[in-house]
Structure formats: C-alpha cells, structure tokens
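Engineer: next input, structure requested:
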Amino acid sequence: MAWVYLCIAILLEVAGTISMKSSEGFTRLLPSILLIIFYIGSLSFLTLALKMIDVSVAYAIWSGMGILVITFIGVFYFNESFNVLKIVSIILIIIGVTTLNFAGSHEKADSQKVVESEEK
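Structural biologist: Prediction:
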C-alpha cells in the first residue's frame, strides 16, 4: 500500500507543479488554490508512504519521478525546449532512482541476514 501512496503523492506533486505554472506567479486564483491543495495532498501521501519505505528511497523516487513527468509535460504541453542535456539529465535521474531503490533493497536483505545470524 505504501507504493500506492507514493504514486498518488507523485501524481499530486505533478498536478501541483502544473498549477504553479498555471497560477502565473499567484496572479490567477483557481490555479493558486489548486497548487496549495495538491501540494498538501502530495506531502500527506508521501508521509503515509514513509511509514513503510525508507525516506532516502521514497524521496528520491518522489522527486525524481516528479522531475521526469514534469519535464515531459513542460516539453509537450508548455512547449518548452528539449535538448541533449535534458535527455542526459533525465537518464541520470532514472539511473539514480533505480540505484537507490536497489541499494535500499540490498541493505534490508543484509540487515535481515545479520538479525537471523544473531538469533542463532
């Protein structure tokens, strides 16, 4: 369930960022209100996810996936530029998030082995 919470947190964070862009510096009321609602929701679901997922992994995935999705929305919806540097940066984010996820899994497996050996 923690991973579902994290996915919802990511989607709400992306919606909040889109609202931030649409608010035009808090000059438009509805997007400004939605920005606050979406970010409160995102942080609430991230908090729920942190009950079961390590903060280093959850935050890396939350921020990394948010960056990835917002980059594509920026390029395809807001007509922002897309160049080689952005592509390389996105690839590095994906590699970093994946590595953190594997590191967290490996660390838990190692600590479980230590606990099991201490019980014997």
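
Engineer: going forward, measure contacts and count neighbours with C-alpha atoms only.
Structural biologist: OK.

Engineer: gap between the residue nearest the centre of the chain and Asp110?
Structural biologist: For the chain, Trp62 is the residue whose C-alpha lies nearest the centre (CA atoms, centre = their mean; 1.4 Å). According to CA to CA, to the nearest Å, Trp62 stands 25 Å off from Asp110.

Engineer: I'd like the structure of this one too, to check against the first:
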Amino acid sequence: MPWFYLFIAGLLEIVWAYSMKQSEGFTRTIPTIITLIAMLGSFWLLALAMRTIPLGTAYVIWTGIGAVGAFILGIILLSEPVNAARILAALLIISGLILMKVSSA
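Structural biologist: Reported below is the predicted structural model:
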C-alpha cells in the first residue's frame, strides 16, 4: 500500500503544479483552492508512504513523478516547447525512478 500512496501523492503533485500555474500567482480563487487541497493531499500521502519507504527513495520518486508529469502536462495542455534534449532529460528521470524503485526492493 505505501507504493500506491506514493504514486497517488506524485499524481497530486502534478495537479498542484498545474493548478498553481493556472492560479496566476494565487490571484485566481478556484485554482488556488485546488492547489492547496492537492498539496495537502500530496504531502499527507507522501507522509503515509514514508512510514515504510526510506526517505530518499520516497522523496526522489515523489518529485520525479511530479516533474515528469508536469513536463508532459505542460507540453500537452500549455503548448510548452518539446525537443530532443527535453525528452532525453525526462527519459533519464524516468530511468532514475525505475532504478530507485528496483534498488529499494
């Protein structure tokens, strides 16, 4: 169950990163509320996962899911630039996440 908590916490990190962008510096009410709720949920689930998953492993995987997810969301929804270097960087992050998970088992 801790790995499930960690995965959902990472997904919520993507939600709060996107909604923070949409809040335009916390000047828009609904995106600001979504940001705060998603942050609280993400941190809470991360804390639950850290009961059994080592700190370094949990934190790296949590931030990695958020980083790659925000990268993909930025490309799809915000028309952010995509090029070979950025894709390679995301693939390296993903490979690091996989290695972190495998090495902590």
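
Engineer: still on that earlier bit, chain neighbours aside, what residue packs nearest to the residue nearest to the centre of the first structure?
Structural biologist: Ile10 (5.5 Å; CA to CA, 6 or more residues apart in numbering).

Engineer: just the buried residues of stretch 43-54 of the first structure, please?
Structural biologist: By 16 or more other CA atoms under 10 Å, the buried positions in stretch 43-54 of the first structure come out as 43-50, 53.

Engineer: quick one: the top helix by length along the second structure to the first structure mean distance?
Structural biologist: Secondary structure of the second structure per DSSP state H: the longest helix is helix 55-78. Helix 55-78 of the second structure, aligned to the first structure and superposed, deviates on average by 0.9 Å (mean CA distance after the TM-score superposition for the first structure).

Engineer: in the helix or strand where His106 of the first structure lies, what counts as buried?
Structural biologist: Secondary structure from DSSP states H and E places His106 of the first structure in helix 84-119. For helix 84-119 of the first structure, burial by neighbour count (16+ other CA under 10 Å) applies to 90, 93-94, 97, 100-101, 104.

Engineer: so what secondary structure elements neighbour it?
Structural biologist: Using 3 or more CA pairs under 8 Å, 6 or more residues apart in numbering; DSSP states H and E as the contact test, the elements touching helix 84-119 of the first structure are helix 55-76.

Engineer: elements contacting the helix it packs on?
Structural biologist: If you count contacts as 3+ CA pairs under 8 Å, 6+ apart, helix 55-76 of the first structure packs onto helix 2-22, helix 29-49, helix 84-119.

Engineer: got those as JSON lines, with distance to Ile67 of the first structure columns?
Structural biologist: Output for these, formatted as JSON lines (distance: least, CA to CA, whole Å):
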{"stretch": "helix 2-22", "distance to Ile67 of the first structure": "8"}
{"stretch": "helix 29-49", "distance to Ile67 of the first structure": "14"}
{"stretch": "helix 84-119", "distance to Ile67 of the first structure": "8"}
